[in-house]
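Participant: heads up, no residue letters with this:
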């Protein structure tokens, strides 16, 4: 079992909290870097949220 599979199992049922964590951590990173990498952080947040939604829509794998 890969690390991603383990993470997906751990997040199952807690997608809302994971999404909030992604947003909060990105905002904290923006604050600590004084917005220097804001566009890269926003892109990473978008991709992580997209992956989270995509995994939520797929049926569980046996």
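Facilitator: Now that the structure is in, tell me what you want to look at. Please read all numbers here as calculations on a predicted model, not as lab measurements.

Participant: could you use CA atoms for every contact and neighbour count after this?
Facilitator: Noted.

Participant: show me where the chain has its helices.
Facilitator: Along the chain, the stretches classed as helices by DSSP state H are 3-11, 15-32, 38-57.

Participant: any residues touching the second one, and which ones?
Facilitator: If I follow you right, that is helix 15-32. 11, 36-38, 41-42, 45, 48-49, 52, 56 (CA atoms under 8 Å, 6 or more residues apart in numbering).

Participant: give the buried residues for that helix.
Facilitator: 15, 18-19, 22-23, 26-27, 29-30 (16 or more other CA atoms under 10 Å).

Participant: putting a second one here so we can go through both:
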């Protein structure tokens, strides 16, 4: 057994636990990502809005893949529509 196979076998229980927790708390995680993105965008006064939206969308997609890995066999599917964080309301 190679080193990589050994590491994968040892980390498998942790990955399963994280996947279970991601499924259980998916709505809270999504809400936390949105709140964090909004707070960072507000602190940077909108200067990095595009990058914040992009990063938030990627984080949501990764979390969604982890939470629903059993649904599609773990394949890399495109992110769901509307995965990016909407821009904050103008002040």
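Facilitator: Everything's here; your move. Only a predicted model underlies this, so the values are computations on that prediction, with no experimental measurement involved.

Participant: superposing both, give me the TM-score.
Facilitator: For this chain pair, the superposition-based TM-score is 0.76 by TM-score structural alignment, normalised by the length of structure 1; 57 aligned residues with a CA RMSD of 2.0 Å.

Participant: which residues touch residue 64 of structure 2?
Facilitator: residue 26.

Participant: what's the answer for the one 3 residues further on, then?
Facilitator: Neighbour list for residue 67 of structure 2: 19-23, 26 [criterion: CA under 8 Å, 6+ apart].

Participant: got the contact list for the counterpart of residue 37 of structure 1 in structure 2?
Facilitator: In structure 2, residue 37 of structure 1 lines up with residue 48, judged by TM-score structural alignment. Contact analysis of residue 48 of structure 2 by CA under 8 Å, 6+ apart lists residue 41.

Participant: try 10 Å
Facilitator: 40-42, 54 (CA atoms under 10 Å, 6 or more residues apart in numbering).

Participant: now residue 47 of structure 2
Facilitator: Contact analysis of residue 47 of structure 2 by CA under 10 Å, 6+ apart lists residue 41.

Participant: buried ones among the contacts of helix 15-32 of structure 1?
Facilitator: 38, 41, 45, 48-49, 52.

Participant: export those to TSV and append columns for distance to residue 1 of structure 1.
Facilitator: Below are these laid out as TSV (distance: CA to CA, whole Å):
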residue	distance to residue 1 of structure 1
38	34
41	29
45	25
48	21
49	22
52	19
